[in-house]
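>>> quick one: sequence plus predicted model below, questions after.
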Amino acid sequence: MAGVLLRGALIEYGSDFMGPIPNVVIFQFNPDTMTRTVEVPPRPSSAVARETTQAGEPTVEKITLKASFSAADEFGKNKVLARLFGVGPRLAALEKMVYPANELVAAIGAALGIGGAVAETGDARQPIPRQKMPRILFVWGPYKVLPVVLESMSITEQQFDFLLNPIQAEVSITMAVNAIDECSDDKVGKGALSYSNMAKDAQAMANLANTASQAVELIPF
């Protein structure tokens, strides 16, 4: 029996998975390469010897990859969407992940002039409420499920149909693993990060055991 091909995905979720249907974008083709950069914060130039041996700011892991999409390779229900919009639905779902959740509502309000009407009747010094960015999970196989923050997204639309819908596209994505603190209410993100860290620790322990056995074999008796 042929093996099952796992595909990477980005999942936008709320406070939990029991609410509205999450926004899920499954990679149509798994990227051929993925670059992971672990950024170590620099030490202060005035740090003494004792401080250089202590943990400072946490390291930041950044992930860069390129996802490819093609309307020609869609099938099933996606084939109908591909004929109507090309790869537009997938691109729109990805773009949604880099905007605040209520961006559409704010845009509609501004278009209708609601924002101006409210400003005229209210206190001009009233603080503007901060918008919350979407919560994103990056899923890459069974051992890497990470809460991430999308830092950049570059979309290259390559070919178009007769309605000028893109039928092929490449999306370069840079994301940073979100080091969620204990005070956060993001239970899903904290659970995913804890699970991925445990999986990484287990692999490191497996390597340690393997290295120890190899070292014993090298010792002459």
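Cool, the structure landed. Predicted model, so just to flag it, every value in this text is computed and none were measured. Residues are numbered from 1 along each chain as shown.
>>> only C-alpha atoms for contact and neighbour calcs from this point on.
Noted.
>>> C-terminal to the longest strand anywhere in the chain, what's the next element?
If you go by DSSP state E, the chain has its longest strand at strand 145-160. Using DSSP states H and E, the helix or strand that follows strand 145-160 in sequence is strand 166-177.
>>> now what about that next one, what contacts it?
60-72, 82, 85-88, 146-161 (CA atoms under 8 Å, 6 or more residues apart in numbering).
>>> distance of the closest residue to Ile63 other than its chain neighbours from Leu104?
Among residues not flanking Ile63 along the chain, Arg36 sits closest, at 4.5 Å (CA to CA, 6 or more residues apart in numbering). According to CA to CA, to the nearest Å, Arg36 and Leu104 sit 32 Å apart.
>>> pull the distance from the top helix by length along the chain to the chain's centre.
Secondary structure of the chain per DSSP state H: the longest helix is helix 187-218. Distance of helix 187-218 from the chain centroid (CA atoms, centre = their mean, to the nearest Å) equals 23 Å.
>>> mind listing what's buried in that helix?
188-190, 192-193, 195-197, 199 (16 or more other CA atoms under 10 Å).
>>> and that helix, what does it pack onto?
When contacts are defined as 3 or more CA pairs under 8 Å, 6 or more residues apart in numbering; DSSP states H and E, helix 187-218 sits against strand 145-160.
>>> contact partners of the longest strand of the chain?
86, 97-98, 135-139, 166-179, 189-190, 192-193, 195-196.
>>> if we use 7 Å, what do you get?
Strand 145-160 is touched from outside by 98, 136-139, 166-178, 189, 192-193, 196, with contacts defined as CA atoms under 7 Å, 6 or more residues apart in numbering.
>>> just the buried ones from these, in ChimeraX syntax?
Buried members of the contacts of strand 145-160, defined by 16+ other CA under 10 Å, are picked up in ChimeraX with:
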select :98,136,137,138,139,166,167,168,169,170,171,173,174,175,176,177,178,189,192,193,196
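>>> comparison target, given below:
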Amino acid sequence: MTGLTSSPKLIKGGLVVLAPGGGTVRRQIALQYNPDTLSRSYQVQGTGGDGSAGGRAQPFRLKGPAIETIKLDAEIDATDQLADPDAHANAVAFGIAPQLAVLEALVNPSVDDLLGIASQADGGTLEILPPEAPLTLFVWSKNRVAPVRVAEFSIVEEAFDPALNPIRAKVSLGLHVMSTDDLGFSHRGGTIFLNYLRNRETLAGLTGSASLASLGLSSLP
């Protein structure tokens, strides 16, 4: 046996959490199992193309990037870890609660942030602007890295150990891709979005153009 294999290396999807403003990396979150499906929807931002009050329709124009939403369901399971308890003390003590807590932190401000706001309020500050949240990136291969915010999040805990720690759960995530409309062009997240969009344009350029004949036309009207 040489230990060599022809099987491709499995790349996992996941999230990367950066400091507010897109600074240093705070945490990487890899999905335990890649979901079987990934749903993406777009809300087009455009103007014109419709006549109003009997008037002449204006040409359609794109005002900005389409608003993209990504939805996925992920499974988290401690079965394999519990089969080797000596090597996975946290799974024995807490099940998958730590993994769930990491995801919950994406939608909750930290205790220190909350106490800081309370301290400012006690000090007589009239208007308190909440601190900027960490910048979260959705990573689905090197060609798809997008800044996102969690718009929807739910957990269904399906099995528990004798101490009622969850040991199997399904997580549903709805992610809103943040564009330059949300972040601006100088924010690091805006730069990452532009690179995300540019990768799409590059991929589109790799496809050939269909001929008019394939569409049943010899020329345009």
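On my side now, so go ahead. In this text, all values refer to a predicted model and were calculated from it rather than measured experimentally.
>>> so what number do they get for TM-score?
Once superposed, chain against chain, the TM-score is 0.77 (TM-score structural alignment, normalised by the length of structure 1); 205 aligned residues with a CA RMSD of 3.3 Å.
>>> one step back: list buried residues within the contacts of strand 166-177 of structure 1.
Among these, those scoring as buried are 61-71, 82, 85-88, 146-150, 153, 155, 157 (criterion: 16+ other CA under 10 Å).
>>> quick one: residues contacting the most centrally placed residue in structure 2.
By CA atoms, centre = their mean, the mean C-alpha position of structure 2 lies nearest to Phe138, the distance being 3.7 Å. Contact partners of Phe138 of structure 2, counting by CA under 7 Å, 6+ apart, are 14-16, 145-148.
>>> again, but for Leu106 of structure 2
Leu106 of structure 2 makes no contacts at all, as judged by CA under 7 Å, 6+ apart.
>>> double-check that it belongs to a helix.
No. Counting by DSSP: H, G, I helix; E, B strand; the rest coil, Leu106 of structure 2 falls outside a helix, being coil.
>>> quick one: map it onto structure 1.
Alignment note (TM-score structural alignment): Leu106 of structure 2 maps to Met97 of structure 1.
>>> distance check, that match against Glu103 of structure 1.
To Glu103 of structure 1, Met97 of structure 1 is 11 Å away according to CA to CA.
>>> repeat that for Phe85 of structure 1.
Distance of Phe85 of structure 1 to Glu103 of structure 1, given as CA to CA: 23 Å.
>>> and what of Asn197 of structure 1?
Counting by CA to CA, the gap from Asn197 of structure 1 to Glu103 of structure 1 is 33 Å.
>>> same deal with Ala9 of structure 1?
Remark: distance between Ala9 of structure 1 and Glu103 of structure 1 (CA to CA) = 23 Å.
>>> who has more neighbours, those two?
Using other CA atoms under 10 Å, the more surrounded residue of Ala9 of structure 1 and Glu103 is Ala9, with 17 against 14.
>>> who's in contact with the counterpart of the more buried one in structure 2?
Ala9 of structure 1 maps onto Gly14 in structure 2 when the alignment is built from TM-score structural alignment. Listed by CA under 7 Å, 6+ apart, the contact partners of Gly14 of structure 2 are 29-31, 138-140.
>>> go on, Phe94 of structure 2?
Asn165.
>>> just tell me what it corresponds to in structure 1.
Aligned partner of Phe94 of structure 2 by TM-score structural alignment: Phe85.
>>> next up, the contacts around the residue opposite Ala66 of structure 2 in structure 1 once aligned.
By TM-score structural alignment, Ala66 of structure 2 lines up with Thr59 in structure 1. For Thr59 of structure 1, the contact set (CA under 7 Å, 6+ apart) comprises 38-41.
>>> let's see 6 Å
Going by CA atoms under 6 Å, 6 or more residues apart in numbering, Thr59 of structure 1 touches 39-40.
>>> redo the contacts of Phe138 of structure 2 as TSV? Include distance to Pro85 of structure 2.
Listed next are these as TSV, based on distance: CA to CA, whole Å:
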residue	distance to Pro85 of structure 2
Gly14	26
Leu15	27
Val16	28
Val145	35
Ala146	37
Pro147	37
Val148	36
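>>> closest one of the residues you listed to Pro35 of structure 2?
Nearest to Pro35 of structure 2 among the contacts of Phe138 of structure 2, counting by CA to CA, is Gly14 at 10.6 Å.
>>> I'd like the distance between the closest one and Val177 of structure 2.
Gly14 of structure 2 is 14 Å from Val177 of structure 2, by CA to CA.
>>> same check on Gln32 of structure 2?
As defined by CA to CA, Gln32 of structure 2 lies at a distance of 22 Å from Val177 of structure 2.
>>> check Ile128 of structure 2 too.
According to CA to CA, Ile128 of structure 2 and Val177 of structure 2 sit 27 Å apart.
>>> cool, Arg27 of structure 2 as well?
As judged by CA to CA, Arg27 of structure 2 and Val177 of structure 2 stand 19 Å apart.
>>> equivalent analysis for Arg188 of structure 2, please.
Plainly put, Arg188 of structure 2 is 14 Å away from Val177 of structure 2 if you go by CA to CA.
>>> same check on Ala78 of structure 2?
For Ala78 of structure 2 relative to Val177 of structure 2 (CA to CA), the value is 30 Å.
>>> likewise Thr136 of structure 2?
10 Å.
>>> quick one: whichever helix or strand Leu100 of structure 2 is part of to strand 166-177, angle?
According to DSSP H and E, Leu100 of structure 2 maps onto helix 97-104. Helix 97-104 of structure 2 and strand 166-177 are oriented at 20 degrees to each other (axes from the mean of the first three to the mean of the last three CA atoms, to 10 degrees).
>>> helix 97-104 of structure 2: average distance to aligned residues in structure 1?
Comparison of helix 97-104 of structure 2 with structure 1 after fitting gives an average deviation of 0.8 Å (mean CA distance after the TM-score superposition for structure 1).
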